[in-house]
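[1] can you look at this prediction? I've put the sequence above it.
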Amino acid sequence: MKIGAIEAGGTKFVCAIGDEKGNVEQQVRIPTTEPGETMESVTDFFLANEVDAIGVGSFGPIDVNKNSKTYGYITSTPKPGWKDYNMVGFLKQKLNIPVSFTTDVNVAGYAEAMQGAGVGKSNVLYWTIGTGVGAGYIQNGEFLQGISHPEMGHILLRQVKGDNYKGKCPYHANQCFEGLAAGPAIEERAGKKAIELASDDPIWDYVADYAAQACVNATLFLRPDIIIFGGGVIHQEHLIKKIRVKFEKYLNGYVTTPDIDKYIVRIALDDDAGIKGALLLAVKELAESK
């Protein structure tokens, strides 16, 4: 059995061929230009390398409600040309195979739940802090979603005293998690790349504080078994310890959680999580389509 996977990002599409266990055998990177050009290149790759099903993790917002008329669409994205684009429809028309479609953060979270830090856990919350902030929640192998996927990167937080940053989110400025702590917010605050900041730079205290606030909120309304952080910002390994300390301060013993060192953790699969998750979801979609 050959399985396909697509990580659809704002700058590039990663397309891969793998097996039902999530092992990658071949992959290519295709620049994200306009939909016609990009998607023709994507489908050409899979026409030349036939697969039984494809899993897609896409930038968004997207429509993941299978009862919706616009299921499978990229919806209100600011990415030029991609607004209201029917990605699943195009893939099915060209390839005529089952397609699993969800967010880019969901595919990574699913891989972590199935093969990474969340193995053996029934309730897994996965956050990514990178160019944006997003989250996916996997409960007993299924995604938590209502009329669409959660947008937990835009939960409202309290700005830390002393942090006078105006915020980066075009919708919520300095009021939401993404606006305060995503990579572009860190870099605009610092005037240089996040990777250039020393580990004791006070900006990291702000970022850890906002992540801890988000973890407290999630703990109270989701009660996960584990909270896993991924994304480029989490390459700063000192951050997890800072988040744990601030989390315990804010939660203040109100409810019990697992041991903190096992409750708030780093991603285990690193950069492989997205593609692995897309492969595993394609297998699931294939089984459900029969």
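    Great, that's in hand. Numbering: from 1, shown residues only.

[2] can we go C-alpha only for contacts and neighbour counts from here?
    Noted.

[3] helices of the stretch 101-250 of the chain, residue ranges please.
    Ranges of helices in the stretch 101-250 of the chain, per DSSP state H, counting those that start in this stretch, are 104-115, 177-181, 183-190, 202-222, 238-251.

[4] for residue 273, find the nearest of these.
    Of all the helices of the stretch 101-250 of the chain, it is helix 104-115 that lies closest to residue 273, at 4.6 Å by Cα to Cα.

[5] now do that closest one: distance to the chain's middle.
    Taking the mean of its C-alpha atoms, helix 104-115 sits 8 Å from the chain's own mean (Cα atoms, centre = their mean, to the nearest Å).

[6] contacts for stretch 91-98, please.
    43, 46-47, 52-54, 99, 282, 285-286, 289 (Cα atoms under 8 Å, 6 or more residues apart in numbering).

[7] again with stretch 201-215
    Stretch 201-215 has contacts (Cα under 8 Å, 6+ apart) with 155, 157-160, 163, 177, 180-181, 186, 190, 227, 239-240, 242-244, 246-247, 250.

[8] buried ones among these?
    155, 157, 159, 177, 180-181, 186, 227, 239-240, 242-244, 246-247, 250 (16 or more other Cα atoms under 10 Å).

[9] quick one: whichever strand or helix holds residue 275 to helix 104-115, angle?
    Element membership for residue 275 (DSSP states H and E) is helix 273-289. Relative orientation of helix 273-289 versus helix 104-115 (axes from the mean of the first three to the mean of the last three Cα atoms, to 10 degrees): 80 degrees.

[10] quick one on the thing from earlier: ranking the helices of the stretch 101-250 of the chain by mean neighbour count, which comes first?
    Of all those, helix 177-181 has the most neighbours on average by mean count of other Cα atoms under 10 Å, namely a mean of 30.

[11] show me what it is packed against.
    Helices and strands touching helix 177-181, by 3 or more Cα pairs under 8 Å, 6 or more residues apart in numbering; DSSP states H and E, are strand 133-139, helix 183-190, helix 202-222.

[12] okay, pairing it with this:
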Amino acid sequence: MLAGIELGGTKVLVLRARGGTVVDRETIATTTPRETLSRAVAVLKRWHAEAPIAAIGIGSFGPLRLDRRAPDFGVMLPTPKPGWAGADIFGTLTAPFDCPAMIDTDVNGAALAELRWGAGALGDAPSDSLCYITIGTGVGAGFAFNGRTVHGAMHPEIGHIRVPRAPGDGFAGHCPFHGDCIEGLVSGPALAHRFGMPGHEIDPADPRWDDVASDIAHLVSTILLGTAARQVLIGGGVGMGRTGLLAKVRRNVVVQLGGYLPHVDDSSIGRIVMTPLLGDQAGPLGAVALAMDALSAEGVS
């Protein structure tokens, strides 16, 4: 039996799985670190008493310290989420259990699940490299290359990349750190600021969506050029919730790349820039995939 925890800003999903098949799940509201993590541990202890947990995978919102050599490994770094900076995510969730465990960002986990069981597994030639972008309250991205997630000094923070602006777009941006970085341009709160109304009230025909599509496309083009990912998946409430936006993004990507990447053209772009095949299950299944990798790594060692 494997355990997966997807720790989000508003809710936590705790899962029990047999291999890649989820057999139980419980949802917990994200409140304070003490309350939230203790409730998750209580679920794991109950399940562990019924059938021993062989490995634990944790996919969490960030930023996180993911360097295992660091004294604060698995700890939440400074975050806008009140009260969560300095929370020991990994230590609190794994200390009661004598089993291998792995922690990563929720978007890295989602990328791994999509590579293994979702969009990356489509067709006769499975993908070896994939980027998963979520556009919602913020903008984040995870990368899975050659079966492993990507991080180094930190984990990727592509939400704070700046992109070329569409001609005539005077929106100043909404990020408190960088103004018009991509998160400050296309996240849910940024769109509400840009359009002057909540996201669900914005007219799909509003011409300012063309500027939003251009911004997202520049991010996708940067990822394709900078990482050589074979696929870029766009998820989250904005990414998956706007009919027609993905088509505009695809057209913009082809134009922006100008034929420089020979594998990206009008006929291939639909297979390269997609919505997540696993939908909103990519994150939870990502936590399970991390547990599977923790168990596999233990066997190798």
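    Noted; the coordinates are in hand. Quick caveat, the model's predicted, so the values are computed rather than measured.

[13] how about residue 284 of structure 1, what's its match in structure 2?
    Aligning on TM-score structural alignment places residue 284 of structure 1 opposite residue 293 in structure 2.

[14] and for residue 115 of structure 1?
    Under the alignment by TM-score structural alignment, residue 115 of structure 1 pairs with residue 117 in structure 2.

[15] list the contacts of its match.
    residue 278.

[16] go with 10 Å
    20, 126, 277-278, 282, 285-286, 289 (Cα atoms under 10 Å, 6 or more residues apart in numbering).

[17] what's the separation between it and residue 72 of structure 2?
    Residue 117 of structure 2 sits 32 Å away from residue 72 of structure 2, going by Cα to Cα, to the nearest Å.

[18] quick one: what's aligned to residue 248 of structure 1 in structure 2?
    So residue 248 of structure 1 corresponds to residue 254, using TM-score structural alignment.

[19] relative to residue 258 of structure 1, which of the buried ones among the contacts of stretch 201-215 of structure 1 is nearest.
    Nearest to residue 258 of structure 1 among these: residue 227, at 10.4 Å, using Cα to Cα.

[20] can you tell me which residue in structure 2 aligns to that closest one?
    So, by TM-score structural alignment, residue 227 of structure 1 is matched to residue 232.

[21] quickly note the distance from the match of residue 248 of structure 1 to residue 129 of structure 2.
    In terms of Cα to Cα, residue 254 of structure 2 sits 20 Å off from residue 129 of structure 2.

[22] give the aligned equivalent of residue 154 of structure 1 in structure 2.
    Going residue by residue (TM-score structural alignment), residue 154 of structure 1 aligns to residue 160.

[23] mind listing what the closest residue to that match other than its chain neighbours touches?
    Spatial nearest neighbour of residue 160 of structure 2, chain neighbours left out: residue 181 (5.0 Å); criterion: Cα to Cα, 6 or more residues apart in numbering. Shown in contact with residue 181 of structure 2 (Cα under 10 Å, 6+ apart): 139, 158-164, 172-175, 215.

[24] hmm, residue 28 of structure 1 is touching residue 4, no?
    No - in this structure residue 28 of structure 1 lies outside contact range of residue 4 using Cα atoms under 10 Å: 11.6 Å.

[25] look at these two and report which has more neighbours.
    Neighbour totals were compared for residue 28 of structure 1 and residue 4, and residue 4 leads with 30 against 13 (other Cα atoms under 10 Å).

[26] joint contacts of residue 28 and residue 4 of structure 1?
    Common contacts of residue 28 of structure 1 and residue 4 (Cα under 10 Å, 6+ apart): 15-17.

[27] so which of those residues comes closest to residue 62 of structure 1?
    Distances from residue 62 of structure 1 to those, taken by Cα to Cα, are shortest for residue 15, at 18.8 Å.

[28] where does that closest one sit: helix, strand or coil?
    Counting by DSSP: H, G, I helix; E, B strand; the rest coil, the backbone at residue 15 of structure 1 sits in strand.

[29] rewinding a little: any idea how far the match of residue 284 of structure 1 is from residue 8 of structure 2?
    Distance from residue 293 of structure 2 to residue 8 of structure 2, by Cα to Cα: 21 Å.

[30] of those two, who's got more company?
    The residue with more neighbours, out of residue 293 of structure 2 and residue 8, is residue 293; 20 against 17, by other Cα under 10 Å.

[31] ok, that one - contacts?
    With Cα under 10 Å, 6+ apart, residue 293 of structure 2 has these contacts: 55-57, 100-102, 147-148, 287, 299.

[32] report the central residue of structure 2.
    For structure 2, residue 107 is the residue whose C-alpha lies nearest the centre (Cα atoms, centre = their mean; 2.0 Å).

[33] in space, what's closest to that residue - neighbours in sequence excluded?
    Using Cα to Cα, 6+ apart, the nearest residue to residue 107 of structure 2 is residue 142, at 4.6 Å.

[34] that neighbour against residue 115, yeah?
    No - at 11.1 Å, residue 142 of structure 2 does not count as touching residue 115 under the criterion of Cα under 10 Å.

[35] need the counterpart of residue 169 of structure 2 in structure 1.
    Looks like residue 169 of structure 2 aligns to residue 163 there (TM-score structural alignment).

[36] same thing with residue 97 of structure 2?
    Taking TM-score structural alignment, the alignment pairs residue 97 of structure 2 with residue 95 from structure 1.

[37] if I look at that match, how far off is residue 259 of structure 1?
    47 Å.

[38] now residue 169 of structure 1
    The gap separating residue 169 of structure 1 from residue 259 of structure 1 is 33 Å, by Cα to Cα.
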